[in-house]
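Asks: coords please:
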Amino acid sequence: MERWTADNIPDQAGRTFVVTGANSGLGLETTRELVRRGAKVIMAVRDPGRGRKALDELSAEQPKGALELRPLDLSDLDSVRSFAEAVIADGTPVDVLVNNAGVMMCPRTSTKQGFELQFATNHLGHFALTGLLLGTLRAARDARVVTVSSGLHRRGVIDFDDINGERKYSPSGAYAQSKLANVLFALELDRRVRAAGIPVKSILAHPGYSATNLQSSGPTGLLNLLMKISNRLVAQDVRMGALNQLYAATDPNAATGQFIGPDGRGESKGHPTLVRPSEAGQDVEVARRLWDLSERLTGVRFDLAGD
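Replies: Purely as a prediction, here's the structure:
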């Protein structure tokens, strides 16, 4: 793969993207580049105030950009349903869903539905959103679901006996579990849509170690301090980190089932390239078990009847 940059993004005029977590970090940079190339972007954000600030910033940069702000709290399944139902009711076409938003290494917190916050936000919310929007995506040309994971998925284990960390909780362990869940979900979605003959690509991406507010907004105490220091000294710029999901979302050569990450040492920095998920991420039986669990927990069933 050539040294791909944002200048390689094809014209996106006439295409509509939903980007979760679009008000900051990777989501904001992804939105910026998509709009620059003519796309319409629905900015799905948890905090309307921060979302409005981000939209105003982008609108000032690109006055003719097609931007729309909609509330979405991925940790709340009621909010996920309301968001998806509104998009469908409006008849809004969605060509690409970028499952980008996330929380990282926070103290144990339970969501409105009683799930552990990182598993709920990073995995269950995106699982449900994808399932609810799948019918809309199926009507699109070159439809894609881009799920953003992390290199830390390699440290993850799906603890089916304690999925919500009620007996034992580690902020970093729960984060790694949620990022492994992203990988398992995206690859299982790829297998299922291909088996059904549904023309929707499921593509994975991870940003390497990129400097965003994710590292400092979730961790507390000493971990928070260490993250802030490493962001300044080690991490790559967010513009580089966003390239991987931008490639997955827009490049004609991006194929379903691929995993896109940085080409540098340890996949921590660099330009987009094909990377391999961990062995655990490729475990088909675990993926099927997680899919079944996710359907039960969210109440969302994917319409996978063939075209």
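Asks: contacts, neighbours, all on C-alpha from now
Replies: Fine.
Asks: R296: which element?
Replies: Taking DSSP states H and E as the definition, R296 sits inside helix 284-298.
Asks: what packs against that helix?
Replies: Judged by 3 or more Cα pairs under 8 Å, 6 or more residues apart in numbering; DSSP states H and E, helix 284-298 is in contact with helix 171-196.
Asks: How about residues contacting the helix holding R296?
Replies: Here helix 284-298 makes contact (Cα atoms under 8 Å, 6 or more residues apart in numbering) with L77, L124, F127, A128, A181, L184, F185, E188, G281, R301.
Asks: and with 6 Å instead?
Replies: Here helix 284-298 makes contact (Cα atoms under 6 Å, 6 or more residues apart in numbering) with L184, R301.
Asks: List the buried residues for it?
Replies: V286, A287, L290, W291, S294, E295, T298 (16 or more other Cα atoms under 10 Å).
Asks: so which of those residues comes closest to A248?
Replies: A287 (21.4 Å; Cα to Cα).
Asks: re earlier: turn the buried residues of helix 284-298 into a markdown table, columns for distance to T109.
Replies: What follows is these, written out as a markdown table (distance: Cα to Cα, whole Å):
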| residue | distance to T109 |
| --- | --- |
| V286 | 25 |
| A287 | 25 |
| L290 | 21 |
| W291 | 23 |
| S294 | 19 |
| E295 | 22 |
| T298 | 18 |
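Asks: now the other sequence, so there's something to compare against:
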Amino acid sequence: MSILSSLEGVSSTVFSNIFIHLPTPEGNLTGQTIIVSGSNQGLGLEACRHLLRLGVKKLIMAVRDINKGETARKELLQCACREEFSIEVWKLDMDQYTSVKDFASRAESLPRLDAVLANAGLMTNTFNVSEENEKTITVNVVSTFLLIALLIPKLRESALKFNILPRVTIPNSALHYIAPLNELQPKKGGIFDSLNNKETANMTARYPLSKLLVLFGVRALAARLAQNEGPLVVINTPNPGFCKSQLARETDNIGFRVGEKLLARSTEEGSRALVHGILADEKSSGQYLTNCQVHSPSCMVTDMKGVMVQNAFFGELVAKLEHIVPGVTAGL
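Replies: This is a model prediction of the structure:
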């Protein structure tokens, strides 16, 4: 993390939240099937409202708690005046690889799949382990890319059958500008081993670091998908800005509450950035988006050192995904 990078992240967030009003998403999603994870509340729920307004035929709400998902589904059906069959609630726990695999297996039965908004995420200051990784890394990074890798064959199948451009969107954050790099130095034992070391883990900065890793993963995966002979799958990572949501519920201090009151976008406005990612064309693939436009990420991503870290990280990520599901990255 450099001082200049931190200043850029803070200043761009303050400027955006005060002076820029995100446009209401416009487009035609008639007949399409879209999956939204983490969709029973916050940005995911508001994104679902926009997707339904734009004509999505089948909305798959991927949630950890089915009861909460059903409650959200009933609200959406009523507000959008849609038929019962237009929204389904499916179980997806990003903290468990088995749940991710089961969800993807179920998605194979869908007649078509046009887009995935991989919105489910975790922000915590507490070090816990799940699936042999620190929990933030499991949920925000490994399981997210596992889900995408498992769904790409279905997205490509739909592209061929329905002549569509399938899209994948993973929310990001300007906090990636302040992510520390000391845990990402390629060395003996590897990046994941460093991240999973409880004694050296910087949990205060773990969420920003997870978003930096998402950026590395999106850029590397987009480059790999572009070289594949199959149909193109667009993957991008938009920043909704500082928003009111349930993500930072563990952060409860006066400074945060005052900042949220003065600067935070509404949850609905923040969701517009995520829907824009779903609507974006092939020029957005591999890109970081801010204020519904392609934007340069932190120099920690684009400079020579960043490229080296990205290559090392993505290599480890692919190996980890192959360990979880042998062959899952072969077609990427």
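Asks: rewinding a little: of the buried residues of helix 284-298 of the first structure, closest to R70 of the first structure?
Replies: The nearest one, if we look at the buried residues of helix 284-298 of the first structure relative to R70 of the first structure and count by Cα to Cα, is T298, at 21.1 Å.
Asks: so stretch 237-244 of the second structure corresponds to what in the first structure?
Replies: Mapping stretch 237-244 of the second structure onto the first structure (TM-score structural alignment) gives residues 204-211.
Asks: So what's the gap between that stretch and the chain middle?
Replies: Mean C-alpha position of stretch 204-211 of the first structure versus that of the full chain (Cα atoms, centre = their mean, to the nearest Å) differs by 11 Å.
Asks: Likewise for stretch 109-123 of the first structure?
Replies: Chain-centre distance of stretch 109-123 of the first structure: 16 Å, with Cα atoms, centre = their mean.
Asks: go on, stretch 292-307 of the first structure?
Replies: 18 Å.
Asks: which residues touch the residue nearest the centre of the second structure?
Replies: Of all residues in the second structure, the one closest to the mean position by Cα atoms, centre = their mean is I170, 2.3 Å from it. Neighbouring residues of I170 of the second structure by Cα under 6 Å, 6+ apart: A118, T237.
Asks: what's the spacing between it and L77 of the second structure?
Replies: As judged by Cα to Cα, to the nearest Å, I170 of the second structure and L77 of the second structure stand 25 Å apart.
Asks: Endpoints of stretch 12-21 of the first structure, how far apart?
Replies: Using Cα to Cα, the two ends of stretch 12-21 of the first structure sit 20 Å apart.
Asks: okay, it sits on what stretch of the second structure?
Replies: Under TM-score structural alignment, the match for stretch 12-21 of the first structure is residues 29-38.
Asks: I'd like to check what contacts that stretch. Which residues are they?
Replies: Here stretch 29-38 of the second structure makes contact (Cα under 6 Å, 6+ apart) with 44, 54-63, 113-120.
Asks: Give the aligned equivalent of Q293 of the second structure in the first structure.
Replies: So Q293 of the second structure corresponds to T273, using TM-score structural alignment.
Asks: the strands in the stretch 101-250 of the second structure, which residues?
Replies: For the stretch 101-250 of the second structure, the strands defined by DSSP state E, counting those that start in this stretch occupy 115-117, 129-130, 133-134, 167-169, 234-239.
Asks: with the first structure superposed, average distance for the longest one?
Replies: So that's strand 234-239 of the second structure. For strand 234-239 of the second structure, the mean deviation from the first structure after alignment is 1.0 Å (mean Cα distance after the TM-score superposition for the first structure).
Asks: Superposed on the first structure, what's the mean shift for the helix or strand following that strand?
Replies: Later in the chain than strand 234-239 of the second structure, the nearest helix or strand by DSSP H and E is helix 254-263. Mean deviation of helix 254-263 of the second structure relative to the first structure after superposition (mean Cα distance after the TM-score superposition for the first structure): 3.2 Å.
Asks: follow-up on the earlier one: list buried residues within the contacts of stretch 29-38 of the second structure.
Replies: Of these, these count as buried by 16+ other Cα under 10 Å: 44, 54, 56-63, 113-120.
Asks: ok, for the counterpart of L215 of the second structure in the first structure, nearest residue in space, not its chain neighbours?
Replies: Applying TM-score structural alignment, one finds that L215 of the second structure aligns to V183 in the first structure. In space, and not counting its chain neighbours, V183 of the first structure is closest to G281: 5.7 Å by Cα to Cα, 6 or more residues apart in numbering.
Asks: Verify the stated contact: the one you found with L184.
Replies: Yes - G281 of the first structure lies in contact with L184 (Cα atoms under 6 Å); the separation is 5.3 Å.
Asks: So between those two, which is more surrounded?
Replies: Per other Cα atoms under 10 Å, whichever of G281 of the first structure and L184 has more neighbours is L184, with 29 against 24.
Asks: can you tell me how far the more buried one sits from H123 of the first structure?
Replies: Taking Cα to Cα, one finds L184 of the first structure at 10 Å from H123 of the first structure.
Asks: again with G49 of the first structure
Replies: For G49 of the first structure relative to H123 of the first structure (Cα to Cα), the value is 24 Å.
Asks: more crowded one of those two?
Replies: Taking other Cα under 10 Å, G49 of the first structure and H123 do not tie; H123 has more neighbours (29 against 11).
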